[in-house]
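**Q** Quick one, what's the 3D model for this:
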Amino acid sequence: MTTTTIPLALGAMMFGTTIDERTSFALLDRFVEAGGTWIDTADCYSFWASDTGFGGQSEAVLGRWLAANPGVRERVRLSTKVGAEPIGDGEWPASREGLSRRAIREAIAGSLERLGVDRVDLLWAHMEDRTTPIEETAETFSELVDEGVAVQLGASNHPAWRMERARAHAVAIGGTPFSALQLSRSLLVPRPGTRPAGQNHRFGLMSDEQVDFAVENGMDLWAYTPLLSGAYDNPAKTIDPVFDHPGSTARLGALDAVAAEVGATRGQVVLAWLTGGTTPILPILGGSRLEQLDAALTGVQLELTDDQRARLDAPA
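**A** Okay, the predicted model is just below:
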């Protein structure tokens, strides 16, 4: 199971594209200095912002940072994903590498080369591939653990039933099952049947069923976009309209009240709410400035009272 000194993962999605290398290095240095361990990336980051239309920039920046800081590899844990990198000239996401045995092995080989390492601490299946039997995906991921290429296995943007099937197959063959789920999670939840702008994964929003599945199976939970891309605190950003419903109004009221009580920002309270609950969830911060990282590091170390947490949970 994943463990971390600071309950926060540093998201490296935009490193090497919209976040230049100098800033990326500064964020990484600050994160490690503060006791952070998990760094999250993917082989496809960030194809949509690159000049080539393909990913790999984030992993390459991380590789250069690791090379420039001898010994730091033993202080950090690398989390990367495969399965979503575009291939050819077809339209994404229909045209992507997928999760076949061949695709997984080719993808992780590229990731290791860019990162300059011989293993990753957590390898994720990035998004579903219904063209490949989930059993084939589970077997291949398990093989990579046996070969020392990956330490732990996770799946992002997969429904619970697919994970149940994958885990059962891995156990049946005496292999290593998926033990982590990464999905989008925040204090606010969208209206039923809707997805926030940019959420192109059918099962990308963390549901109560997925949480229950993870708890019952002792799986770690990771949350991406926990701060709604800064909309909680940045006046220049608006909260997506899919969150505009009475439940959100009530939760924002409770959030404002708790933030005032603890002397923190909305975002910091949201991070504390995620990390300190009965079911801890590890948030991934994708900020681009040092002050954003510092605020998040403070937020995940806030301790909310049972009463404060109950008020945040109540208006669901």
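
**Q** hey, let's count contacts and neighbours off CA atoms from now on
**A** OK.

**Q** where along the stretch 101-250 of the chain do the helices fall?
**A** Applying DSSP state H, counting those that start in this stretch to the stretch 101-250 of the chain gives helices spanning 101-115, 134-146, 160-172, 208-216, 246-262.

**Q** closest one to residue 230 among those helices?
**A** Residue 230 sits nearest to helix 246-262 of all these, at 14.5 Å, using CA to CA.

**Q** Pull the residues that contact the next helix or strand after that closest one.
**A** Tracing the chain C-terminally past helix 246-262 and defining elements by DSSP states H and E, one meets helix 266-275 next. Helix 266-275 has contacts (CA atoms under 8 Å, 6 or more residues apart in numbering) with 7, 186-187, 226-227, 230, 232-233, 255-256, 258-259, 280-283, 295-296, 298-304, 309.

**Q** now swap in stretch 106-122 and tell me
**A** Here stretch 106-122 has contacts from 43, 56, 59-64, 66-67, 77-80, 82-83, 148-154, using CA under 8 Å, 6+ apart.

**Q** so who does the residue nearest the centre of the chain touch?
**A** Centroid-nearest residue in the chain, with CA atoms, centre = their mean: residue 224, separated by 4.4 Å. Shown in contact with residue 224 (CA under 8 Å, 6+ apart): 182, 183, 184, 185, 283, 284, 285.

**Q** What of residue 42?
**A** 13, 56, 58, 59, 79, 80, 81, 82, 126.

**Q** which SSE is the fourth one in?
**A** Think residue 59. Residue 59 belongs to helix 57-68, assigned by DSSP H and E.

**Q** ok, the nearest residue to residue 280 once chain neighbours are set aside to residue 237 distance?
**A** Distances taken as CA to CA, 6 or more residues apart in numbering put residue 274 closest to residue 280, at 6.3 Å, once the chain neighbours are dropped. Taking CA to CA, to the nearest Å as the criterion, residue 274 is separated from residue 237 by 22 Å.

**Q** Before we compare anything, build this one as well:
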Amino acid sequence: MRQRTLADGTTVSALCLGAMWFGTRTDEATAFAILDRFVEAGGSVIDTADNYAFWTENGAGGESEAVLGRWLADRGARDQVVISSKVGAQPTVPGTSWRESGEGLSAGAIRSAVEGSLRRLGTDRIDVYWAHVEDRTVPIEETVDAFASLVEQGTVGVVGASNYALWKVERARATARGQGRPGYTCLQLRHSYLRPRLDVTAPDDHVFGNVDAETLDYVRSEPDMSLWAYSPLLSGAYARPDRPLLPAYDHPGTPARLAALREVADKIGATVNQVVLAWLMGGDPPVIPVVGVSSVEQLDEALAAADLELDEELRRHLDIAGDLDG
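**A** Down below sits the predicted model:
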């Protein structure tokens, strides 16, 4: 499997396993089987969060980290994997949303959350620790200091920003640089092959920070920055008729890009999902897709994309589909 190198020199697999549903929609036995297969195939980076998955019927937050922690202990696998987790969006009042009572990104909230995550994961270190969503009620300096302190103490390897406006990322990075301290070197946003309209609000209670041309230019210009994509397969919408596209993808460019995707998949004997993942991983800049699966079979499909290379002609065909001048 292809590899990527993070700012601190940590090597991770080019494909990241998303563990959002472990312990809620995905039972523990299935989660263990998925994790076993992922590591067996050369996968190394696993993404979770302290609030996964509080919004499900049987969830309160922390279930995903707890299942992952039990797997790490049972398999003795801590040194085989890179753990990515997040802070900021766990509700502090049961029955409310993260918007209403999210823990936020104050120094106290970050310290408390990392202690809880370490306990559930059964480890003394989180390799990649994310600000899950923006918190504009807290000064940037306070959040930057709290994350930098975790890195300096060795509790955290590198830190990243998820669902952040680009200007806020750069302001936080500039603050850290000015102090000579560790800052955000990972950026996680919603990103896939289809392009969303930016004037359509997401229909659910989430912040969908989308990757655009400016985001890609920014990451290219920052040698220490890695770009991670959540929901790269749009929750199954590429392959499953029962999973319609979000309204943001309802525009004239979408049919042309879907047609190009199917053409490339047919030409190389791959699935549409595999082409999407290969397009992301082999792009400029390369993207680390965070892929959630509910079975080993789904994981195997994603794993087959990890070493799939798209030649220049195929990539250009995909890149220009749906363009006005394409």
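
**Q** TM between them?
**A** Here the superposed chains carry a TM-score of 0.95, computed using TM-score structural alignment, normalised by the length of the first structure; 313 aligned residues with a CA RMSD of 1.5 Å.

**Q** Just tell me which of the helices of the stretch 101-250 of the first structure ends up closest to residue 315 of the first structure.
**A** Taking the helices of the stretch 101-250 of the first structure one by one with CA to CA, helix 246-262 is closest: 5.6 Å.

**Q** tell me the average deviation of the closest one from the second structure after fitting.
**A** In the superposition against the second structure, helix 246-262 of the first structure averages 0.7 Å from its aligned positions (mean CA distance after the TM-score superposition for the first structure).

**Q** what's the angle from that helix to helix 266-275?
**A** Interaxial angle, helix 246-262 of the first structure versus helix 266-275 (axes from the mean of the first three to the mean of the last three CA atoms, to 10 degrees): 100 degrees.

**Q** hang on, the earlier thing: burial measure for the counterpart of the residue nearest to residue 280 of the first structure in the second structure, as a count.
**A** The alignment partner of residue 274 of the first structure in the second structure, by TM-score structural alignment, is residue 280. By other CA atoms under 10 Å, 23 other residues sit near residue 280 of the second structure.

**Q** Equivalent analysis for the one 10 residues further on, please.
**A** Residue crowding around residue 290 of the second structure was assessed by other CA under 10 Å; the count is 26.

**Q** Can you select the buried ones from the contacts of residue 42 of the first structure in PyMOL?
**A** In PyMOL, a selection of the buried entries from those looks like this (16 or more other CA atoms under 10 Å):
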select buried, resi 13+56+58+59+79+80+81+82+126
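
**Q** Export the contacts of residue 42 of the first structure to a markdown table and append columns for distance to residue 20 of the first structure.
**A** Formatted as a markdown table, the contacts of residue 42 of the first structure follow (distance: CA to CA, whole Å):
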| residue | distance to residue 20 of the first structure |
| --- | --- |
| 13 | 12 |
| 56 | 14 |
| 58 | 10 |
| 59 | 13 |
| 79 | 20 |
| 80 | 20 |
| 81 | 21 |
| 82 | 23 |
| 126 | 24 |
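
**Q** how much space between the residue mapped onto residue 123 of the first structure from the second structure and residue 35 of the second structure?
**A** Matched by TM-score structural alignment, residue 123 of the first structure corresponds to residue 129 in the second structure. Going from residue 129 of the second structure to residue 35 of the second structure by CA to CA gives 20 Å.

**Q** cool, and residue 259 of the second structure?
**A** Distance from residue 259 of the second structure to residue 35 of the second structure, by CA to CA: 33 Å.

**Q** Same drill for those two, tell me which one is more crowded.
**A** More crowded of residue 259 of the second structure and residue 35, by other CA under 10 Å: residue 35, with 22 against 14.

**Q** So the more buried one, which state does it fall into?
**A** With DSSP: H, G, I helix; E, B strand; the rest coil as the basis, residue 35 of the second structure sits in helix.

**Q** OK, contacts around the corresponding residue of the first structure for it?
**A** Counting by TM-score structural alignment, residue 35 of the second structure lines up with residue 28 in the first structure. Each residue near residue 28 of the first structure by CA under 8 Å, 6+ apart is listed here: residue 10.

**Q** returning to that earlier point: what about the second structure, which of the contacts of residue 224 of the first structure hold up?
**A** For the contacts of residue 224 of the first structure, the subset whose aligned partners also touch in the second structure (both residues aligned by TM-score structural alignment, their matches' CA atoms under 8 Å) is 182, 183, 184, 185, 283, 284, 285.

**Q** Map residue 104 of the second structure onto the first structure.
**A** So residue 104 of the second structure corresponds to residue 98, using TM-score structural alignment.

**Q** Just confirm that match contacts residue 84, I think it does.
**A** Yes - in this structure, residue 98 of the first structure is within contact of residue 84 by CA atoms under 8 Å, at 6.3 Å.

**Q** Can you check my assumption that residue 17 of the second structure lies in a strand?
**A** Yes - read with three-state DSSP, residue 17 of the second structure is one of the residues of a strand.

**Q** I figured it was touching residue 291, is that so?
**A** Yes - taking CA under 8 Å as the definition, residue 17 of the second structure is a contact partner of residue 291 at 5.2 Å.

**Q** Can you tell me which of the contacts of residue 224 of the first structure end up in strands?
**A** Judged by DSSP state E, strands contain the following of the contacts of residue 224 of the first structure: 182, 183, 184, 283, 284, 285.

**Q** Just among these, which is most surrounded?
**A** Greatest neighbour count in those, by other CA under 10 Å, goes to residue 283: 30 neighbours.
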